[in-house]
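[1] The following block contains a protein sequence and its predicted model.
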Amino acid sequence: MRITNKIPENWVELQNSVARIFTECGFDVQVEKKIKTARGEVEIDVYVIDNTSIPKSVFICECKNWATSVPQEKVHALHSVVQNSGANFGLLISKNGFQSGAYGASENTNISLLKWEEFLEVYKDKWLRNKFRSLCYLFKELRESISVNRCRYEEKYKLLSEDDQERCIELKGYCAGVRSLCNEFMGNISLLYSRQENEPRFLSEYSCYEDYFNSIEKDYMEGKNFIQRIFMSDLLE
């Protein structure tokens, strides 16, 4: 399954989509950043710092949404910027691929050439782990909020309708279930891939991972708003 089904339609969308994927991987990202190099100031499409690696790594991304394949001259240009800026490596991301000379020019360098689909595949593991990690944190926070508020506002809880009390109990269990699932895949994403022939039930109705995470994040927001409404609405007025 792919990270997303969205295909960038122009250069701005390609650049912003690359930046968003990197951000969702947990990297520090800047778009259209101006940096100083040994040969002067240069503007970078997407500038990325991976603080999760030891030592941290810096990489520069150039995005090409051309109707034609990218030639080797662009590889040489990016290689020069990477060398003169102190970055660890460079990524050239193209919607419509590269000329054969571009691949030759990238050999034995720290420049990687990736089509949009290849880019998504290369960073899928990192993206998935970080998305599961983020969800785990959110639902831990929500579950604790339910428990804390139920104790803090015990009298208010007793006055809730049976439906609202039941939803509190169900929501707490749902939070525990989401966290358990997240913990399972954070540690070993390959478990997810090994089930692709018989896809996990929680993914069966989705066409891409992004749709699944958007759905679960929506559940989180609805749950959070529910807890605020029944326990703290009068405090927020």
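    Arrived safely, thanks for sending.
[2] contacts, neighbours, all on C-alpha from now
    OK.
[3] Who are the packing partners of the helix or strand where Asn225 lies?
    Using DSSP states H and E, the secondary-structure element containing Asn225 is helix 209-227. Under the contact definition 3 or more C-alpha pairs under 8 Å, 6 or more residues apart in numbering; DSSP states H and E, helix 209-227 sits against helix 124-152.
[4] Pasting the second one now:
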Amino acid sequence: MKFTNRVPDSWKGLQDLVAEYLIVAGYRAITPCEIDTVRGKVEVDVCVEAPYDLVKRIICECKYWNTPVPKEKVHAFRTVVHDCGAELGIIISKEGYQSGAIEAAKFSNVRLETWDTFLELVKDKWIDNKLWSVKTMTAKIMNYRDTYEYEAERLTDEEYPRYKDTCTNITDFVEQGLLVRKSDLLNGSDFIQRFPLYQQSESIEHYLDELSSKLKETLDILERLSVKPNKPNRFLSTVRSFMEETE
């Protein structure tokens, strides 16, 4: 299954999607962004901060052109990257690069990417972060389904049937949220293929978005109940350990 089926349909769409994928992957991305350089202020398409990585600052330039990017644009972008103190510059081009542009980027801190190769750069971190979000919601839902700790008998007569129906209807999605691994997503394992939600999904992104939506809807219902879990963080370490042990 492909990572995503989404393709930018305009320059702004390319710019916005680049920032969106970087944000979900765990970076701080702003688009557009005005930055300071030694020559004054410059507006860049996407400015990325990565405080916990070796590369702390990344500048992205988005080229939704119908022709390959020439070397002059690479030279100009290299200057901006250097003048603002960024450790890395990335150009994302719709139609690739002229041979001179590829040569101009050699031995520099500028990477030349297409939309597809950019997605490959961020895919692993995107999936890691999205999966962790899914598993965090799953852990919270499991608190409400815990028959030993959750005091469902204290719910009102109106709440209890809604609680039971909600817990029953979410069983399949809780199983996926707890047990699905990155390797299942990347390899299309037999385990994940037995779930209807996965079978109906067009991409890994689509599947995780749909699973997140189902879990969030359920959590919203449960968190509005008058009775709260006695140990709200009980299952968080369980899902964290499972994620670490299986990847």
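    Sure thing, it's come through. All values derive from a computational prediction rather than experimental measurement.
[5] Please state their TM-score.
    Taking TM-score structural alignment, normalised by the length of the first structure as the basis, the two superposed chains have a TM-score of 0.82; 222 aligned residues with a C-alpha RMSD of 2.7 Å.
[6] Now do the helix holding Asn225 of the first structure: which range of the second structure does it align onto?
    Applying TM-score structural alignment, one finds that helix 209-227 of the first structure aligns to the residue range 204-222 of the second structure.
[7] The matching stretch: average distance to aligned residues in the first structure?
    Superposing on the first structure places stretch 204-222 of the second structure at an average distance of 1.5 Å from its equivalents, by mean C-alpha distance after the TM-score superposition for the first structure.
[8] before we move on, the earlier item: only the buried residues of the helix holding Asn225 of the first structure, if you could.
    Under the neighbour-count criterion of 16 or more other C-alpha atoms under 10 Å, helix 209-227 of the first structure has Tyr209, Glu210, Asp211, Tyr212, Phe213, Glu217, Asp219, Tyr220, Gly223, Lys224, Phe226, Ile227 buried.
[9] From Cys182 of the first structure, how far off is the fourth one?
    Tyr212 of the first structure sits 13 Å away from Cys182 of the first structure, taking C-alpha to C-alpha, to the nearest Å as the criterion.
[10] how about the strands in the second structure?
    Assigned strands in the second structure, in chain order: 28-30, 33-37, 40-44, 46-49, 57-63, 88-93, 110-114 (criterion: DSSP state E).
[11] buried ones in stretch 142-157 of the second structure?
    Residues Met142, Asn143, Tyr144, Arg145, Asp146, Tyr150, Ala152 are the ones in stretch 142-157 of the second structure that count as buried (16+ other C-alpha under 10 Å).
[12] contacting residues around the closest residue to Glu24 of the first structure other than its chain neighbours?
    Sequence neighbours aside, Trp127 is the residue nearest to Glu24 of the first structure in space, at 6.1 Å (criterion: C-alpha to C-alpha, 6 or more residues apart in numbering). In this structure, Trp127 of the first structure makes contact with Ile21, Phe22, Glu24, Cys25, Gly26, judged by C-alpha atoms under 8 Å, 6 or more residues apart in numbering.
[13] Near the second one, how many other residues are there?
    Okay, so that is Phe22 of the first structure. The local packing count at Phe22 of the first structure equals 23, with neighbours defined by other C-alpha atoms under 10 Å.
[14] so how far is Asp45 of the first structure from the closest residue to it other than its chain neighbours?
    Excluding its sequence neighbours, the residue lying closest to Phe22 of the first structure (C-alpha to C-alpha, 6+ apart) is Val29, at 6.9 Å. Distance, Val29 of the first structure to Asp45 of the first structure, by C-alpha to C-alpha: 10 Å.
[15] For these two, work out which one has more neighbours and name it.
    For Val29 of the first structure versus Asp45, the count of surrounding residues by other C-alpha under 10 Å is larger for Asp45: 23 against 19.
[16] isn't Lys216 of the second structure right up against Ala139?
    No - in this structure, Lys216 of the second structure is not within contact of Ala139 by C-alpha atoms under 8 Å, at 11.8 Å.
[17] any idea how far Trp127 of the first structure is from Gln30 of the first structure?
    Remark: distance between Gln30 of the first structure and Trp127 of the first structure (C-alpha to C-alpha) = 18 Å.
[18] And the contacts of Trp127 of the first structure, which is closest to His76 of the first structure?
    The shortest distance between His76 of the first structure and any of the contacts of Trp127 of the first structure, using C-alpha to C-alpha, involves Phe22 and amounts to 23.8 Å.
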